[in-house]
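Student: coordinates only, sequence not included:
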């Protein structure tokens, strides 16, 4: 039997959630569970109505993306967990191809390539991620966060080893997780297939809160700087 997968979709006042849900439901892989975590939304909740028979809907008070992800992960039944933001879109074979890749590589975590799309779902950049080598991939963390969270798939067991997302980090919970993964010695392999359409639009949190995002990024990076530098030295 193929391993089961849970897609966790954090949702907060997002007008694109129907497109995200449709892409999750159209996956070619099974067994598949879809969990939508409504993080205290006050708008666009009606978009969920047609999908309720096909998903697990979890409501909660607003606490941010990390808390929504953690809530979904705790309730997930899948052996593997995939994260899909409510404004992004999965390609039909995203789950199928990534599960096959992870089983083949005995991986606890992996990430894939992606395309950028605009507010009209038009692709603006193809194959956005470029990682010439594993050392180069690790070095990119000195400049920013090179991993798109919605391309990532986890083996659920991983969270029992390194913990869940840090809910005190509203913007860099993903970067904090990648640091913990790498410092714990887990390989972070890259499947070079564009299996996600990542939407760049004016209402996204990264754009609306950029000064706060940038400030928190520097704090998170500083927290791991010394230990991560030692890890990088191992590639020299």
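Tutor: Sure, I can see it. Source: prediction; values computed, not measured.
Student: only C-alpha atoms from now on, for both contacts and neighbour counts.
Tutor: Fine.
Student: please list the residues outside the helix or strand harbouring residue 22 that contact it.
Tutor: Following DSSP states H and E, one finds residue 22 within helix 17-25. Outside of helix 17-25, the residues within contact range by Cα atoms under 8 Å, 6 or more residues apart in numbering are 7, 11, 34, 47-48, 51, 84-92.
Student: can you pull the contacts of the closest residue to residue 126 other than its chain neighbours?
Tutor: Of all residues not flanking residue 126 in the chain, residue 115 sits nearest, at 4.7 Å (Cα to Cα, 6 or more residues apart in numbering). Contact analysis of residue 115 by Cα under 8 Å, 6+ apart lists 123, 124, 125, 126, 127, 128, 194, 195, 196, 197, 198.
Student: right, and the pair among those residues with maximum separation?
Tutor: 124 and 195 (14.9 Å; Cα to Cα).
Student: dump the contacts of residue 115 to JSON lines, plus neighbour count and secondary structure.
Tutor: Below are these laid out as JSON lines (neighbours: other Cα atoms under 10 Å; DSSP: H, G, I helix; E, B strand; the rest coil):
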{"residue": "123", "neighbour count": "14", "secondary structure": "strand"}
{"residue": "124", "neighbour count": "14", "secondary structure": "strand"}
{"residue": "125", "neighbour count": "13", "secondary structure": "strand"}
{"residue": "126", "neighbour count": "13", "secondary structure": "coil"}
{"residue": "127", "neighbour count": "16", "secondary structure": "coil"}
{"residue": "128", "neighbour count": "12", "secondary structure": "coil"}
{"residue": "194", "neighbour count": "20", "secondary structure": "strand"}
{"residue": "195", "neighbour count": "24", "secondary structure": "strand"}
{"residue": "196", "neighbour count": "26", "secondary structure": "strand"}
{"residue": "197", "neighbour count": "27", "secondary structure": "strand"}
{"residue": "198", "neighbour count": "27", "secondary structure": "strand"}
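Student: for comparison:
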């Protein structure tokens, strides 16, 4: 068996000192025969992260920097990374000990892959599994349009990518603050489908400090930030399309437009602009495909114009019903 190529593992930390040891230990415990370097980039933490990392400094490289966000931290670490492959791990997550071994075993039969990922077990702050999550048995690949509609999303900590094969991609703008994982998936899939290992090979820790997306629509400030982030992502997507010549399908573009229209409904409604909220709802309704579920979507999102809180409650109930159905069928 050929020795695996060298991998640089980048652990991105900001004020997660209480979790950092678990992340580092999970990397150092890898059942992996290849060469590995571990880079811990600290994005200007104000907690005791610098103190807690000291016992590991003989095995990891500590890269402190001023606070600039996830993308800035990623770019900083990449300037120090020397591996042919790069694996990403958020400081509050962990890897299973066979993650790298299974990743490179898959890459033995798919040697031209640019990016490979897997599922993450959704866990609480103590890494206990959370109920309510389904981990599909497939697929083995995701194409460019899949990434644009969010199908392969598994977070940052499941990504391993080939740095040389993505070197020609546009640089990620550091004013985005976060979203490095999304940009990497788009850039990789625009050239070649993403390889997916449909297994749980790590744990994503859900806790009070990282539940941005789960509480997005009930916070006007987060909606405003999400719209700015969405705009920055679309600008990056445009640069990927220009670089690769790979264009999104009309269905993917419509999906992106629907996401933005729904954010706009909330944004206008929270700002007291009911007329503009209604106009955004009309745009969303026109963008929905002729499908059985579209009628429900049209009328349920109209509820946002009347009462955003009522819509959030309805959506929560609907999600629970879908989960019950999925468990019953699977």
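Tutor: That came in fine, so what should we check first? Here the structure is a predicted model, which is why all the values come from computation and not from measurement.
Student: re earlier: which of the contacts of helix 17-25 of structure 1 has the most neighbours?
Tutor: Scoring these on neighbours with other Cα atoms under 10 Å, the highest-scoring entry is residue 84 at 29 neighbours.
Student: report the longest helix in structure 1, please.
Tutor: helix 210-233 (DSSP state H).
Student: what sits up against that one?
Tutor: So helix 210-233 of structure 1 is in contact with 135, 138-139, 142, 144, 169, 171-172, 175-176, 179, 183, 206, going by Cα under 8 Å, 6+ apart.
Student: hmm, try it at 10 Å
Tutor: Identification of contacts with helix 210-233 of structure 1 by Cα atoms under 10 Å, 6 or more residues apart in numbering yields 135-136, 138-139, 141-145, 169-173, 175-176, 179-180, 182-183, 185, 204-207, 234.
Student: just the ones of these in helices?
Tutor: 135-136, 138-139, 173, 175-176, 179-180, 182-183, 205-207.
Student: let's have these in TSV, adding distance to residue 61 of structure 1.
Tutor: TSV is the format used below for these (distance: Cα to Cα, whole Å):
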residue	distance to residue 61 of structure 1
135	41
136	40
138	36
139	38
173	19
175	24
176	23
179	28
180	27
182	32
183	32
205	18
206	21
207	24
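Student: okay, the residues you listed in CSV with neighbour count and distance to residue 67 of structure 1 next?
Tutor: Putting those into CSV (neighbours: other Cα atoms under 10 Å; distance: Cα to Cα, whole Å) gives the following:
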residue, neighbour count, distance to residue 67 of structure 1
135, 14, 31
136, 13, 31
138, 20, 27
139, 16, 29
173, 21, 10
175, 22, 15
176, 19, 14
179, 20, 19
180, 16, 17
182, 14, 22
183, 16, 23
205, 12, 16
206, 15, 17
207, 12, 21
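Student: which parts of the stretch 201-330 of structure 2 are helices?
Tutor: 220-244, 250-270, 274-287, 294-306, 308-329 (DSSP state H, counting those that start in this stretch).
Student: to residue 106 of structure 2, which of these lies closest?
Tutor: helix 220-244 (25.6 Å).
Student: give me the buried positions along that closest one.
Tutor: The neighbour-count check on helix 220-244 of structure 2 (16 or more other Cα atoms under 10 Å) flags 220, 222-224, 226-227, 229-230, 232-233, 236-237, 239-241 as buried.
Student: can you get me a residue count around residue 125 of structure 2?
Tutor: By other Cα under 10 Å, neighbour count at residue 125 of structure 2 equals 14.
Student: ok, the one 3 residues further on next?
Tutor: Counted with other Cα under 10 Å, the neighbours of residue 128 of structure 2 add up to 13.
Student: alignment lookup: it to structure 1.
Tutor: When structure 1 is aligned by TM-score structural alignment, residue 128 of structure 2 is paired with residue 122.
Student: test my guess that its match contacts residue 201.
Tutor: No - the criterion here is Cα atoms under 10 Å, and residue 122 of structure 1 misses it with residue 201 at 11.6 Å.
Student: mutual contacts of those two, please.
Tutor: Counting by Cα under 10 Å, 6+ apart, nothing touches both residue 122 of structure 1 and residue 201.
Student: before we move on, what SS does the aligned residue in structure 1 for residue 74 of structure 2 have?
Tutor: Taking TM-score structural alignment, the alignment pairs residue 74 of structure 2 with residue 69 from structure 1. Look at residue 69 of structure 1: counting by DSSP: H, G, I helix; E, B strand; the rest coil, its state is helix.
Student: many thanks, have a good one.
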